[in-house]
Each structure stands twice: as structure tokens, then as C-alpha cells.
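Q: sequence first, then the predicted structure, then my questions.
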Amino acid sequence: MTFQELQPKISAIIADTNTVRDEKLLAVCQLLNENVEYYNWVGFYFANHENKTLHLGPYVGAETDHTVIPFGKGICGQVAESNANFVVPDVAAQDNYIACSFTVKSEIVVPLFVNGQNIGQIDIDSHVIDPFTEADERFLEFVNQEVAKLF
């Protein structure tokens, strides 16, 4: 399914009044994981600005021990500080990387903003080296704009 085909499905999940926020977030993760071949782990992390930590929210994929990540640590922690998208074409070449699994070859993290504040991020791991393009970034920015409506 193309990103263009997925966009209205994302919007429909967010607009569904019969489900609570975490169910919607999980449904978004499932939709992306099932319909984008190289999205092998899809999840949300949410910021605790007081403690300067990220906390794992709904996700789909292999279990992870990384349920709390300090700001600045790994790709997700760096995005919490930079407020910018971070694409890692090959995790083996990245210094400040927290390995989740030896099967993960690349990662993309896109921050989630609500009223201008970075409240979290969508994190996607792939078992493929360098699959992410600018189209992925724009699509995931759209996803986060929709998700922001839940906060």
C-alpha cells in the first residue's frame, strides 16, 4: 500500500470515537507494520521532560528492553533533544546507537509535536539497510500531525 493510500486510513483511526488513545496508537503501529514492507518495528515513545526521559508507548514488533531512554542517548534520545528527524541508513555505522536486535539494520525517528512542544516520537526499525527516503519522512510527519490531535 502506498503512503498516499495509507494517509486516509491513518486519519480514520485517529478520528474513530469508539477507541481510546492507546488503542488508536497501536492501530497506527499495526497499520504501518503490516503495510510497509520494510517497517519491521513501529512504536511511539513519549517524553517526560521533568526526568529528561522517553517512555515506550504502544508498539508492534519484537519485544524491547528499551522502555525508558534518557534524553541524548541513542537515536530516540537525540531526537528528544534536537527536535529534528533522524534517519540512520546503517545502524552499524552510527556511534550513539542503542542496539535493539542484531536484525535491525536501519532506523528512522520523527518527533511528535503538540502546540510546538516535542512530546514524543514515532520510531521505526528496519531489517533492511538504507530503505528510508524523504517520502518516508514526509509520510511520518503526516502521521504525527494526525496523532497530535489525540493530545
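A: Good, I have the coordinates.
Q: for the rest of this, base every contact and every neighbour count on C-alpha atoms.
A: Noted.
Q: ok, the most centrally placed residue in the chain - contacts?
A: Nearest to the mean C-alpha position of the chain, by Cα atoms, centre = their mean, lies Ile122 at 1.7 Å. Counting by Cα atoms under 8 Å, 6 or more residues apart in numbering, Ile122 touches 42-45, 109-112, 140, 144.
Q: can I get the residues you listed in TSV with neighbour count and secondary structure?
A: Formatted as TSV, the contacts of Ile122 follow (neighbours: other Cα atoms under 10 Å; DSSP: H, G, I helix; E, B strand; the rest coil):
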residue	neighbour count	secondary structure
Val42	24	strand
Gly43	23	strand
Phe44	25	strand
Tyr45	26	strand
Val109	28	strand
Val110	26	strand
Pro111	26	strand
Leu112	29	strand
Leu140	25	helix
Asn144	21	helix
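Q: also this one, for the comparison:
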Amino acid sequence: MFETAAATDRPDYSLLTQQVSSILTGETALMTNAAQFSALVYHSLSDLNWAGFYLCTPAAKAGGEFSHDLLLGPFQGKVACVRIPFGRGVCGTTASQRSTILVPDVHAFPGHIACDSASNSEIVIPLIKDGKLYGVFDIDSPKLNRFTAEDQQGLEAMVAAFMQATDFSQISGA
């Protein structure tokens, strides 16, 4: 029924994007859709040790100012970092830059946050809808150089299908 890692090491991203749309049809709840999406990605791609969401949340800063942090959302894998400030690590940098970051070797990424010491490569995709950033989708692998430009393009298409199906009105965007 669904594409699995055992079926191929090169995912059929077109099929996976169709599956995202199919799984999420008729449901718009953020947490439900994020949980389903994380499970689909985690069990459909090979060599992953984490796949999940960090969502924007208001955060008090020094001087009484407010900005945003990323707060752990639905995921598959081991326990993870709970809160990540914008600009820190791969996730926080993706949020600040609002663009996908593909990291072949996380140990060479300045300021990398090691939530799981087994992670060696990572790809993080921003969640942008109507010009607002709502968080990031993060995928880690224990394998160096795990993610390619083809993975990036395919995962961005899957995230776009997730974004289209999901209602973000209950969280604050940045």
C-alpha cells in the first residue's frame, strides 16, 4: 500500500506526495496531520533515525521583548531537543533563513545541536504558508551524506502537500 524503505533505497517521491495528499484528505488538524506525515516519512525512507516537526512558539527574550522559538512537535524516533531558538543549529538556522538546509555532515555545521549523537546528516525544510513561517520539518540520518538534491526536491514537494492540507490557525507564525 505505501512505499517502504525495504522496497527501495530511492524513494518514489511522486508516489509519496500522492500518499501524503491521500492520507490527509478530509483532515486539517495540525497535530494529527503532523503525526501522520512524520510516520509516513520515517517509515518510507531508508537510513533515518529521526523525522519530525518543530513548530513556532512565542518566546520571551531579554528586555521583555518577544520573538519566536521552535518547540518540539509530532515526530518519529528517539527523544529530542525540546526548544530551539531561531538562528541556533540546523533547525533554528532554517527558521531564520526560511529556506531548506541540507547538511551532509552535521559535525561540520557551525553550532549544530546534537540531540542524538548518532545523527550524522540532516535536512530541514521550513513550513511556510501565506508568507508566514510556522516551523520546520527535520529529518536526521546516522549515515553521512544521506540526503541528495533529489531528496530535497521530493521532500519539499511532500511538505508542500502537507502545508496545503493543514490548518495552522491555532499556532502563531513568525
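A: Yes, it's here. The structure presented is a predicted model; accordingly, all values stated were derived computationally and were not measured.
Q: aligned counterpart of the residue nearest to the centre of the first structure in the second structure, please.
A: When the second structure is aligned by TM-score structural alignment, the residue opposite Ile122 of the first structure is Phe137.
Q: can you give me the helices in the first structure?
A: 3-15, 21-35, 74-82, 134-147 (DSSP state H).
Q: so which of those helices is nearest Glu63 of the first structure?
A: helix 21-35 (14.0 Å; Cα to Cα).
Q: is it true that Phe139 of the first structure touches Thr2?
A: No: Phe139 of the first structure is beyond contact range of Thr2, at 10.1 Å (criterion: Cα atoms under 8 Å).
Q: out of those two, which sits in the busier spot?
A: Phe139 (15 against 8; other Cα atoms under 10 Å).
Q: next one: the counterpart of the more buried one in the second structure from Phe66 of the second structure, what distance?
A: Under the alignment (TM-score structural alignment), Phe139 of the first structure pairs with Gly154 of the second structure. Distance of Gly154 of the second structure to Phe66 of the second structure, given as Cα to Cα, to the nearest Å: 35 Å.
Q: ok, Lys132 of the second structure next?
A: 17 Å.
Q: for Glu3 of the second structure, same thing?
A: For Glu3 of the second structure relative to Phe66 of the second structure (Cα to Cα), the value is 42 Å.
Q: you'd agree Glu111 of the second structure is up against Gly92?
A: Check again: residue 111 of the second structure is Gly, not Glu. No: in this structure Gly111 of the second structure lies outside contact range of Gly92 using Cα under 8 Å: 10.0 Å.
Q: looks like the match of Phe139 of the first structure contacts Leu15 (just checking).
A: No: with contact defined as Cα under 8 Å, Gly154 of the second structure does not count as touching Leu15 (10.0 Å).
Q: of Gly111 and Gly92 of the second structure, who's got more company?
A: Taking neighbours as other Cα under 10 Å, Gly111 of the second structure and Gly92 compare with Gly92 leading, 25 against 14.
Q: that one matches what in the first structure?
A: So, by TM-score structural alignment, Gly92 of the second structure is matched to Gly77.
Q: that match contacts Val68, correct?
A: No: in this structure, Gly77 of the first structure is not within contact of Val68 by Cα under 8 Å, at 9.8 Å.
Q: give me the common contacts of these two.
A: 53-54.
Q: between Glu3 and Phe66 of the second structure, tell me which one has more neighbours.
A: Legend: neighbour count by other Cα under 10 Å for Glu3 of the second structure and Phe66, higher for Glu3 (18 against 11).
Q: how much space between that one and Cys81 of the second structure?
A: From Glu3 of the second structure to Cys81 of the second structure the distance is 29 Å (Cα to Cα).
Q: can you check Gln97 of the second structure too?
A: Taken as Cα to Cα, the span from Gln97 of the second structure to Cys81 of the second structure is 20 Å.
Q: before we move on, back to that, for the match of Phe139 of the first structure, what are its contacts?
A: With Cα under 8 Å, 6+ apart, Gly154 of the second structure has these contacts: 13-14, 17.
Q: just the buried members of those?
A: Among these, those scoring as buried are 13, 17 (criterion: 16 or more other Cα atoms under 10 Å).
Q: tell me which of the contacts of Gly154 of the second structure is nearest to Leu102 of the second structure?
A: Looking across the contacts of Gly154 of the second structure and measuring by Cα to Cα, the closest to Leu102 of the second structure is Tyr13, at 17.0 Å.
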